[in-house]
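*Asks:* Here's a sequence, model it:
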Amino acid sequence: MQTVIAFIIVFGSLVFFHELGHFIFAKRAGILVREFAIGMGPKIFGMMKGETMYTIRLLPIGGYVRMAGEDVDKIELQPGYRVGLILNRDNVAEKIYLNQKVQNPNVLFLEVERSDLEDGLWIEGYDEEDNLVRIDVSREAIIVENGTETIIAPLDRQFNSKTVGQRAMAIFAGPLFNFILAFVIFIALALLTGIPISDPVIKNVVDGSPAEVAGLQDGDVVKEINGKSVSSWDDLVGIVQQNPGKALSFEIDRDGQAKELNITPKPFETEDGQTIGQIGVYSPIKDANILDAIVFGAKQTVEFSTLIFTLLYDLIVVNFDIDALSGPVGIYKATEEVAQYGIYNLMNWAAVLSINLGIMNLLPLPALDGGRLLFFGIEALRGKPVDRQKEGLVHFVGIVLLMILMVIVTWKDIKLFFF
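*Replies:* Purely as a prediction, here's the structure:
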C-alpha cells in the first residue's frame, strides 16, 4: 500500500504540473480549455468547474489538456436539424438542444437553415409557424446533445486562431513546468536536509568503521589517496568504492598539518550484485539559506538535465537498447525501491523523473510536445501553417507507434519484475 500511495503521489504530481503548464498558458492566451485530465482511458471521476471538466482517468500513462479547436472539436448545425433554443431576456440563445425532446414551454424550436457558431454567432431557421427567423447566439452558449453539455467555442477562443507564439507557449509550458517542479523540489530538499559540500572534508565518522579505526577525524581534508590527487568528494568516493578490501594510503590535512593514514575499505555488496568499498564516512552537509537553496536547485536541475540528455543520446543515437527503456511498471518498481529509503529520497526521485518527463516531451517526435513545436517552427519559417490534415495524420501515426512501443516496454517490465 505504501508503494501504491508513493507512486500515485509521484506520478500524479508530475502529470498534474505538466498539464497545469499547458492549462495556464492556454487560458492566458484566451483559449477555451474543455478538459483537464490526469490519466488516460475511461473516466473514473469528473467535475465540471466553470467551462472546464476536470477528470481522473483509469490508465496511469499520462494526461492531457483538451483545448477548443483541436482535433474533432467543431460544432456544426447542418440544414434540416431541429433544435430547441432557450433565450435570455435579450432574445439571445443561451442553450441549444440537439437530438432530444425538451419538456419546456419556453423553448423556441427551429428547423435550421443556416448557422454560424464560430464567427458571427447566429442561427437562422424556420419556426413552428414556418417563419424564417434569425437568432443571435451567446458567446457562452451551451450545446446539449443526448444529455451531454458542451460550451461553444467562438473562433477567437480556439487554439488554431491564436498566433504561433501563443500556441507554441501553450505547448512548451507543459515540459517547462516539469523543470520548474524539479527546481522547486531541489530547493525544498536543500532547505530541509542541507546542501552537500563538494570538498573532500570528512564529517560524521561512523563508530567502529575502518575510518575511525585508522584515526580519521571530523574536519580532516583528504588531499591524496595512493598518490592520486583528491579535489572533490566524488573523487574520494570513487577511489574508495573501486578498492574494496585493499589498503589505501590517505594523505590528509588536519588543522594545517599533513598526516598519512592507512585505511582498508570494507567490502559491501549492492543490490545489483556489485561489490564496492566503504570506509564509514558521510558527505559533509551545510545548512542552506534561501539563496543557497535556489542556487543548489538550479545547479541540480541543470546537472540532471545534462545527464539525461547524454543518456538519451547514447540510447537513441549510439546504441539503441529497448531494455534500457521503462514504462509505468518499471517506474512503479523503481518508486517502490526508492520509497524504502525515506521521503527525501522519494522527493529527489520525483525531481529526476520530472526532468526526464520534460525532456522526453520535448523530443521532436510526432504526438509529443516537441513534435508539435517542430510544426510551429516550420509554420513560422513558411509564414503559413502546415496542412492541418497532413499534420494530424503525422501525429496520429506517432501516437500509434508510441502506443505500440509503450505496450512492448510495459510487457518487458512485467516479465522482468513478475515472472
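
*Asks:* can we go C-alpha only for contacts and neighbour counts from here?
*Replies:* Fine.

*Asks:* Quick check, residue 87 in contact with residue 96.
*Replies:* No. Applying Cα atoms under 8 Å as the test, residue 87 and residue 96 come out as separate, 9.2 Å apart.

*Asks:* burial measure for residue 72, as a count.
*Replies:* The local packing of residue 72 (other Cα atoms under 10 Å) involves 7 other residues.

*Asks:* now do the one 3 residues further on
*Replies:* Each residue near residue 75 was counted by other Cα under 10 Å, and the total is 15.

*Asks:* what do you get for residue 234?
*Replies:* Neighbours around residue 234, by other Cα under 10 Å: 14.

*Asks:* Enumerate the positions of the helix or strand harbouring it that are buried.
*Replies:* Following DSSP states H and E, one finds residue 234 within helix 233-241. Buried residues in helix 233-241, counting neighbours by 16 or more other Cα atoms under 10 Å, are found at 233, 235, 236, 237, 239, 240, 241.

*Asks:* Would you mind listing the outside residues contacting it?
*Replies:* Helix 233-241 is contacted from outside by 197-201, 222, 225, 230, 265, 276-279, 283, using Cα atoms under 8 Å, 6 or more residues apart in numbering.

*Asks:* would CSV of these with secondary structure be doable?
*Replies:* As requested, the contacts of helix 233-241 are exported to CSV (DSSP: H, G, I helix; E, B strand; the rest coil):
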residue, secondary structure
197, coil
198, coil
199, coil
200, coil
201, strand
222, strand
225, strand
230, coil
265, coil
276, strand
277, strand
278, strand
279, coil
283, coil
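
*Asks:* one more to line up against the first:
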Amino acid sequence: MSVLAAIAVLAMLIFVHELGHFMAARLQGIHVNRFSIGFGPILWKYQGPETEYAIRGIPLGGYVGFPDDDPESEIPPDDPNLLRNRPILDRAIVISAGVIANLIFAYLLLVGQVATVGVQDFDYQPGVKIAQVMSEETAAHRAGIQAEDIILQADGEELGASAQAVRSLMEIIQTHPEQVLELQVQRQDETFRVPISPERDESGKGIIGVQLAPHGTLIRHRADSIPAAFGEGAVEFQRITVLTVQGFGQLIRNFRETADQVSGPVAIVAIGANIAKSDAGNLFRFAALISINLAIINILPLPALDGGQLAFLLIEGLRGKPLPTHIQDGVMQTGLMLLLGLGIFLIVRDTANLGWVQQLFQ
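*Replies:* Modelled structure (predicted):
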C-alpha cells in the first residue's frame, strides 16, 4: 500500500502539471485535442466534444496535445485559436502554466500539512547523542563510551541545544587527531568526564568510531488558525524552494561529484513508500518537494522541457519570427531522446539498487 501511495502522489503531481497547461489553453479559447496522464497503452479513454482524455499504463509522465500539427485535425490551419497562431504572450502562458501549477500546488500542500497533521520539527536538547559505537576496536569503545550516551562538552566547549551541535563536535574531533580530548558525558542520571584520543584516519582527520545524532525529540507543530497556516506554509514553501534551487546549482557546478545523487522515478517511489510506511503525514512535504522539483526541472532551458519551448519563444520575440520548423523539431527530438535515455538509465540504476533486487543476486 505504501508503494501505491507513493505512485499515486507522483501521478497526482503529473496530473496537476498537465492540468495547468490544459486550463491555461482552454481559458484562452485555444484548441486542445488530447489530455493524457501517463504513457504507453491506454487504460481508459473518453472522447469529449473536442478533447480526448486518456489514462495510460505507465504513470511516469503525461502530455497535453494540440491540433496544430495533427494531420487528422479538421481545424483550418489559419484558425486564430490554434496555439501556433496565438501571440507570443498567450503561448508563453500556456507553456509556463504547468510550472506555475506545480508551485501553487506545492504551496497548498504545505498549507494543508501545517493546518492538519502539522509540520515535523525537532525539539533540540543540550548535547549530542551517541547513536552507535561502531566496533570494539574504536577509540570510543576503549574510552568506555556507549550508545545512547549524551556528549555535553568537548574540549571545554559546550554543545548546546541546536542543530549545529553535531557539526561542532565533529569538527572538534576531526581537528584533534592523536590528541587527548576531555568529554563530558551524560548517561541516564549520571554525568562524568571521559578522556579520549581520536585516531588519525587516512585523510589526517581525527575519528573516534561512532555515529552521532542530535539530542532531542521529534515534535509536530500545527498552526493555530487558517490565516496562520497560510503564513507558515509560505515560510516552509520559501525554505524548500531555496534549498532546492541551491541543490540544483550545486549539481550544475559539481556535476561529477553530485551526479550519483540524481534520482529517477523508481528511487522517488521507493523514498515515498518509506515515508508513507514510517509517517504518512510527511507525504504532504514529500509531495510538495517533488512538485517544486518538477517545476524547477521543467523551467530549465533544455530541449523537450517547458523551459526549452520558452527559449524558442524568446528567440522568436527577438528575431521577430520563429526559428524554422525543421530546426525546432530537430532540437526538440534530440532533447527528447536524451531525456528518455537519462530516464531509462535512472530507472535501471535505481531498480538495481533496491534492496529486494540486490537480494536476488546474493
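
*Asks:* Provide the TM-score value for the superposition.
*Replies:* Remark: TM-score between the superposed chains equals 0.74 [TM-score structural alignment, normalised by the length of the second structure]; 307 aligned residues with a Cα RMSD of 3.6 Å.

*Asks:* could the buried residues of helix 233-241 of the first structure go into a markdown table alongside distance to residue 405 of the first structure?
*Replies:* Output for the buried residues of helix 233-241 of the first structure, formatted as a markdown table (distance: Cα to Cα, whole Å):
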| residue | distance to residue 405 of the first structure |
| --- | --- |
| 233 | 40 |
| 235 | 39 |
| 236 | 41 |
| 237 | 38 |
| 239 | 40 |
| 240 | 40 |
| 241 | 37 |
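
*Asks:* In the second structure, what residue spans correspond to helices?
*Replies:* Counting by DSSP state H, one finds helices in the second structure at the ranges 2-26, 88-115, 139-142, 165-174, 226-253, 255-258, 265-278, 283-299, 306-319, 325-352, 355-360.

*Asks:* Can you give me the end-to-end span of stretch 255-272 of the second structure?
*Replies:* This stretch, stretch 255-272 of the second structure, spans 25 Å end to end (Cα to Cα, to the nearest Å).

*Asks:* Which one's more surrounded, residue 87 and residue 96 of the first structure?
*Replies:* Set residue 87 of the first structure next to residue 96 and count neighbours by other Cα under 10 Å: residue 96 wins out with 23 against 20.

*Asks:* Correct me if wrong: that one contacts residue 141.
*Replies:* Yes. The criterion here is Cα under 8 Å, and residue 96 of the first structure meets it with residue 141 at 7.3 Å.

*Asks:* need the contact list for residue 258 of the second structure.
*Replies:* Going by Cα under 8 Å, 6+ apart, residue 258 of the second structure touches 250, 251.

*Asks:* separation between it and residue 251 of the second structure?
*Replies:* In terms of Cα to Cα, residue 258 of the second structure sits 6 Å off from residue 251 of the second structure.

*Asks:* cool, and residue 200 of the second structure?
*Replies:* In terms of Cα to Cα, residue 200 of the second structure sits 31 Å off from residue 251 of the second structure.

*Asks:* How about residue 8 of the second structure?
*Replies:* Plainly put, residue 8 of the second structure is 28 Å away from residue 251 of the second structure if you go by Cα to Cα.

*Asks:* swap in residue 96 of the second structure?
*Replies:* Look at residue 96 of the second structure and residue 251 of the second structure: by Cα to Cα, they are 23 Å apart.

*Asks:* Which of the two has more residues huddled nearby?
*Replies:* Counted by other Cα under 10 Å, residue 96 of the second structure and residue 251 do not tie: residue 96 has more neighbours, with 21 against 17.

*Asks:* After alignment, which residue of the first structure pairs with that one?
*Replies:* Alignment note (TM-score structural alignment): residue 96 of the second structure maps to residue 172 of the first structure.

*Asks:* wait, what's in contact with the closest residue to its match other than its chain neighbours?
*Replies:* Excluding the flanking residues, the one nearest residue 172 of the first structure by Cα to Cα, 6 or more residues apart in numbering is residue 369, at 6.8 Å. Each residue near residue 369 of the first structure by Cα under 8 Å, 6+ apart is listed here: 171, 172, 175, 361, 362, 363.

*Asks:* repeat that for 7 Å
*Replies:* By Cα atoms under 7 Å, 6 or more residues apart in numbering, residue 369 of the first structure lies in contact with 171, 172, 361, 362.
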